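**Student:** For reference, the sequence and a predicted model appear below.
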Amino acid sequence: MVTNLFIKRKEVSITVVDSIMGSGKTSWAIQYINESPMATKFIFITPYLTEIERIIEHTKKSFVQPEQNGKRNKLDSLKQAIANGENIVSTHALFKKCDSELIQLIEAENYVLILDEVLDTIDEIVMTKDDIKILLNSTDDNGNPIISIGTKGEVKWNTSEYDSGNYQTIRNLANAGNLVLFDESKMYWLFPTEIFKAFSEVFILTYMFEGQIQCYYYRLFNMKFTCQSVGYDTKLGYYLTEYKGRIGEDRQRFKSLINIYYSSPSDNRDINKVGEKHNAFSKSYLNDNLKNKYYKDMIKKNSYNFYRHKMNCSTKYVIWTTFKDHQKVLTPRGLKKRFVPINARATNEYAAATTCIYLANRYMNPMIKRFFHSHDIKVNEELFALSELLQWLFRSAIRNDEPIDVYIPSERMRILLEMYLNNEI
């Protein structure tokens, strides 16, 4: 059976637990699992192995983690655990490999999904425009088109005679119903919505869902969701409460803890000046400007100057980031081992860091943005950038209510953070 993204199936209850970092989302999930009836089965999906250990250690139900065992890979192990009706904890990476067989197993076993942080629900397929053109114009021996395109861009593979070759990956994705064409120039893999519909109930633990791609993905497929926040009571423990957005958040506490760096009149030069242009430190801007040795060296010197001289901070208390493609060339002196990926989420590994260097300016992939716009899905790019920045900053000591010093040379990103702390966004 081929499971297709575009087939309508049952509605499922999706609750987005949209609550500020440190409010206890995972603690609520653990309590919810522990207080659930014995017969209720859970699949808990998280980005990091450390959180897997936390779930196994703190839940009263017995959880298993899919493992590779001999010839059986992790996906097969996951399927076997579902067939056995076990409670399962695993990673985003494995969950994204789901296929129609996995979806059928989940639906048959009546599981509850708890998704810790949003998934990458849309990825660009690495394929040139010329290759796409060739594929669109290709026919089989009978003159029938190899692929056809549906009204929403869904790619259908029409021939069963193609066994192997350059388009094998495209064939597999199309046959799984996970592939769309946009503008006759880009192909995208989309996470199958059917997997969400296979669960009896879905909870997503995140913050600022309105700015995240999974939100727009849900809207694209008309998948309804409700937002709630986490509350805490000394008697009840953690509970879900009405979502009030920024009105219900204690941002003043964060404002007192986050010290954004600005140069003073006594400084020899302003190390923020390099980021004054609106697109400074964006991926494309860095691609162009890092060819200039002076520019590259200046950013590295500014970063070193900030943590070593301005903050007088030991390297073990520093974290820094930029886009993966620019990590090697922008690594500040002494910080080779202190890089934290720009998309880091849901980890406490760096909670001792008191000094943060953010060498990036986040924009949504322009083609993905156009893809959503072509389907009348409006995206909030400023909220997207802010949510990404906040997720990264909250890997630091602020998780433990400790103050942090932050160097963000991108003026756009710095202003977004200022507006957030002042409750203006």
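**Tutor:** All right, it came through fine. Computed from a predicted structure; not experimentally measured.

**Student:** going forward, measure contacts and count neighbours with C-alpha atoms only.
**Tutor:** Fine.

**Student:** Flag every buried residue along the longest strand anywhere in the chain.
**Tutor:** In the chain, with assignment by DSSP state E, the single longest strand is strand 226-233. Using 16 or more other Cα atoms under 10 Å as the test for burial, strand 226-233 gives 227-231.

**Student:** all helices of the stretch 251-400 of the chain, in order?
**Tutor:** With DSSP state H, counting those that start in this stretch as the criterion, the stretch 251-400 of the chain has helices at 251-257, 283-289, 293-304, 327-330, 366-374, 381-393.

**Student:** sorry, back to before: could you redo the buried residues of strand 226-233 as CSV and give each row distance to residue 207?
**Tutor:** Listed next are those as CSV, based on distance: Cα to Cα, whole Å:
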residue, distance to residue 207
227, 10
228, 11
229, 9
230, 11
231, 14
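
**Student:** what packs against the longest strand of the chain?
**Tutor:** If contacts are counted by 3 or more Cα pairs under 8 Å, 6 or more residues apart in numbering; DSSP states H and E, strand 226-233 sits against strand 13-18, strand 237-242.

**Student:** distance between the last one and the chain's centre?
**Tutor:** Between the centre of strand 237-242 and the centre of its host chain there is 24 Å, according to Cα atoms, centre = their mean, to the nearest Å.

**Student:** rewinding a little: tell me which of the helices of the stretch 251-400 of the chain sits most buried.
**Tutor:** Comparing the helices of the stretch 251-400 of the chain by mean neighbour count (mean count of other Cα atoms under 10 Å), helix 381-393 ranks first with a mean of 21.

**Student:** following it, which helix or strand comes up?
**Tutor:** strand 404-407 (DSSP states H and E).

**Student:** can you map out the strands along the stretch 51-200 of the chain?
**Tutor:** In the stretch 51-200 of the chain, strands defined by DSSP state E, counting those that start in this stretch lie at 63-64, 87-91, 111-116, 122-124, 147-149, 155-157, 179-182, 186-190, listed in chain order.

**Student:** Which among the ones you listed is found nearest to residue 299?
**Tutor:** The closest of the strands of the stretch 51-200 of the chain to residue 299 is strand 122-124. By Cα to Cα, the value is 29.9 Å.

**Student:** Buried residues of stretch 64-75, list them for me.
**Tutor:** For stretch 64-75, by 16+ other Cα under 10 Å, it's 64-66, 74-75.

**Student:** Tabulate the helices and strands packed on strand 226-233 in TSV, adding columns for distance to residue 424.
**Tutor:** Converted to TSV, those look like this (distance: least, Cα to Cα, whole Å):
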stretch	distance to residue 424
strand 13-18	18
strand 237-242	21
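
**Student:** Next up, a structure to set beside the first:
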Amino acid sequence: MSSINVIDSIMGSGKTQYAIQYMNEATELERFIYITPFLDEVQRIKDSVQDRTFKEPDNRNNEGTKLRSLKDLIAKGEDIASTHALFRTADDEVIDLLTEAGYTLILDEVMTCVEPINVRPSDIRKLERAGDIEITDNRVIWKGDPNDDSRYLDIRLTAQAGNLFYYRGKFLVWSFPPDVFKAFDKVYVMTYLFDGQIQKYYFDMHGFNFDLYSVKHDGEKYRLLEYDKTSENRKELYGLIDVYQGKLNDIGKRKNALGVRFLQKADIEYLAQVKKNLYNYFQNIAKAKREEVYYSTLKEIEKTIQPKGYKEPRRKKGEDKKPPQVVIPHNARATNLYGEKRAMAYIFNRYMNQEIKVFFQDNGVKVSDDVYAVGELLQWIYRSRIRNGEPVELYLPSSRMRQLLQDWSEYKL
């Protein structure tokens, strides 16, 4: 079993810097695979690690796939930097190659280890009646044509890999193969509030043991210390966030207000009020320009609630790239694109996906919606200029989310 180390340290404490320092100081005998959410972070690792040449998988091979390139690089014993998206496609061949290769995995931010598959229950029953699938102890086993390339191709491939599960007669769930983590000599996971992360519950479900650490800079170098949340200066960070308190919060009084189903069922009048509130907050309270703000909500209503003057900027003629977004994903993390933004609005009440929650509960794993929610919120807030120690303004109309943020600041979570 791999040695798993979780660096659970607050944003900006130096997790990535520690990883770079560790790789720079490692002997030539140690090999690394560094996995990060974004391509620009891949380049950062390639530029920052001095005495190693990190290779990035590409599609210049006979199969024309990055997965083939990843396998070839592992076989050659190269140091590798790549993205979560590619790492999620790891299969049995990757596991076999890693098992004897002696790699250390550094995972920048938790990855999506469990995900619902969007398939109608009627299609699942149809496949079962046709004998194409068999469901044993919730695991979906493919029994049909091993080369089936119909509209059920994704189901076939996932089931053949042994990573597809069926729960409560309603939904399919994909789960990352745990043997991938077992194939590494050492694993480092760098994140914050790991206790509320889906990957933590995934580790619990598969019986992985892990050690928790914080990272600190002692004036000379970054060091790992035994995890201690009381050393995080939460009150100081919370003091940089001017959380709006006033009538604009009336739209979020109910505990379930602004959750997924609530927003999906919201009528035109309610959404129009949300739009007015957003404009009022940014224009009159925060007195912020478009380039100084970002906000998030349920993707289905993003365009409906966009207020005048704060819509997405378009790339101007002659510009190399589009200006930073105004509307960003509500689960945004690990990006520096919004580091100049000073005013934010989180029009959402975060809960774990119900199907994922059921998946863990049916496997005997206890989950915490509250720690999960505040962890996601803090990662989102930290995309702003607060990462540079500068104050920010926040419109957080959900009464539940405001309370969770305050509870976090008082070490109650």
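**Tutor:** It's in. Please read these numbers as outputs of a predicted model, since none were measured by experiment.

**Student:** Go through the strands of the stretch 51-200 of the first structure and name the closest to residue 422 of the first structure.
**Tutor:** strand 111-116 (27.6 Å).

**Student:** After superposing, tell me the mean distance of the closest one to the second structure.
**Tutor:** Aligned to the second structure and superposed, strand 111-116 of the first structure gives a mean residue distance of 0.5 Å (mean Cα distance after the TM-score superposition for the first structure).

**Student:** The second structure: matching residues for that strand?
**Tutor:** Aligned using TM-score structural alignment, strand 111-116 of the first structure spans residues 103-108 in the second structure.

**Student:** check contacts around residue 115 of the first structure.
**Tutor:** Applying Cα atoms under 8 Å, 6 or more residues apart in numbering to residue 115 of the first structure gives the contacts 44-46, 202-205.

**Student:** mind running it again at 6 Å?
**Tutor:** Contacts for residue 115 of the first structure (Cα atoms under 6 Å, 6 or more residues apart in numbering) come out as 45, 204.

**Student:** roughly how far out does stretch 58-70 of the first structure sit from the chain middle?
**Tutor:** Counting by Cα atoms, centre = their mean, stretch 58-70 of the first structure comes out at 24 Å from the chain centroid.

**Student:** Same question for stretch 99-106 of the first structure.
**Tutor:** That offset, for stretch 99-106 of the first structure, works out to 23 Å (Cα atoms, centre = their mean).

**Student:** just to revisit the earlier point, right, and the strands of the stretch 51-200 of the first structure - which one's nearest residue 308 of the first structure?
**Tutor:** Minimum separation from residue 308 of the first structure across the strands of the stretch 51-200 of the first structure (Cα to Cα) falls at strand 111-116, 35.3 Å.

**Student:** angle of that closest one against strand 13-18?
**Tutor:** Orientation of strand 111-116 of the first structure against strand 13-18 (axes from the mean of the first three to the mean of the last three Cα atoms, to 10 degrees) gives an angle of 20 degrees.

**Student:** sorry, back to before: could you point out which of the helices of the stretch 251-400 of the first structure sits nearest residue 213 of the first structure?
**Tutor:** helix 381-393 (8.0 Å).

**Student:** which residues of the second structure does that closest one align to?
**Tutor:** The aligned range for helix 381-393 of the first structure in the second structure is 369-381, by TM-score structural alignment.

**Student:** same thing with stretch 30-44 of the first structure?
**Tutor:** Taken onto the second structure by TM-score structural alignment, stretch 30-44 of the first structure occupies residues 20-34 there.

**Student:** just stretch 94-102 of the first structure next, same as before
**Tutor:** With TM-score structural alignment as the criterion, stretch 94-102 of the first structure aligns to 86-94.

**Student:** which parts of that stretch are buried?
**Tutor:** Quick answer for stretch 86-94 of the second structure (16+ other Cα under 10 Å): 87-88, 90-91, 94.

**Student:** so of these, which ones are in helices?
**Tutor:** If you go by DSSP state H, those have 87, 94 in helices.

**Student:** export the buried residues of stretch 86-94 of the second structure to JSON lines and tack on distance to residue 312 of the second structure?
**Tutor:** Formatted as JSON lines, the buried residues of stretch 86-94 of the second structure follow (distance: Cα to Cα, whole Å):
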{"residue": "87", "distance to residue 312 of the second structure": "31"}
{"residue": "88", "distance to residue 312 of the second structure": "31"}
{"residue": "90", "distance to residue 312 of the second structure": "36"}
{"residue": "91", "distance to residue 312 of the second structure": "39"}
{"residue": "94", "distance to residue 312 of the second structure": "41"}
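
**Student:** Please identify which pair of the buried residues of stretch 86-94 of the second structure lies farthest apart.
**Tutor:** Top of the distance list for the buried residues of stretch 86-94 of the second structure (Cα to Cα): 88 and 94, 11.1 Å.

**Student:** Tell me which helix or strand residue 200 of the second structure sits in.
**Tutor:** helix 198-205.

**Student:** mean per-residue distance, that helix to the first structure?
**Tutor:** By mean Cα distance after the TM-score superposition for the first structure, the fitted helix 198-205 of the second structure averages 0.9 Å away from its aligned residues in the first structure.

**Student:** which other helices and strands contact that helix?
**Tutor:** On a contact count with 3 or more Cα pairs under 6 Å, 6 or more residues apart in numbering; DSSP states H and E, helix 198-205 of the second structure meets no helix or strand.

**Student:** That one aligns to what range in the first structure?
**Tutor:** So helix 198-205 of the second structure is aligned with residues 213-220, judged by TM-score structural alignment.

**Student:** next one: stretch 155-164 of the second structure
**Tutor:** Under TM-score structural alignment, stretch 155-164 of the second structure corresponds to residues 170-179 of the first structure.

**Student:** cool, stretch 287-299 of the second structure as well?
**Tutor:** So stretch 287-299 of the second structure sits over residues 312-324 in the first structure, by TM-score structural alignment.

**Student:** Can you tell me which of the buried residues of stretch 64-75 of the first structure lies closest to residue 379 of the first structure?
**Tutor:** Once Cα to Cα is applied, the member of those that ends up nearest residue 379 of the first structure is residue 75, at 33.3 Å.
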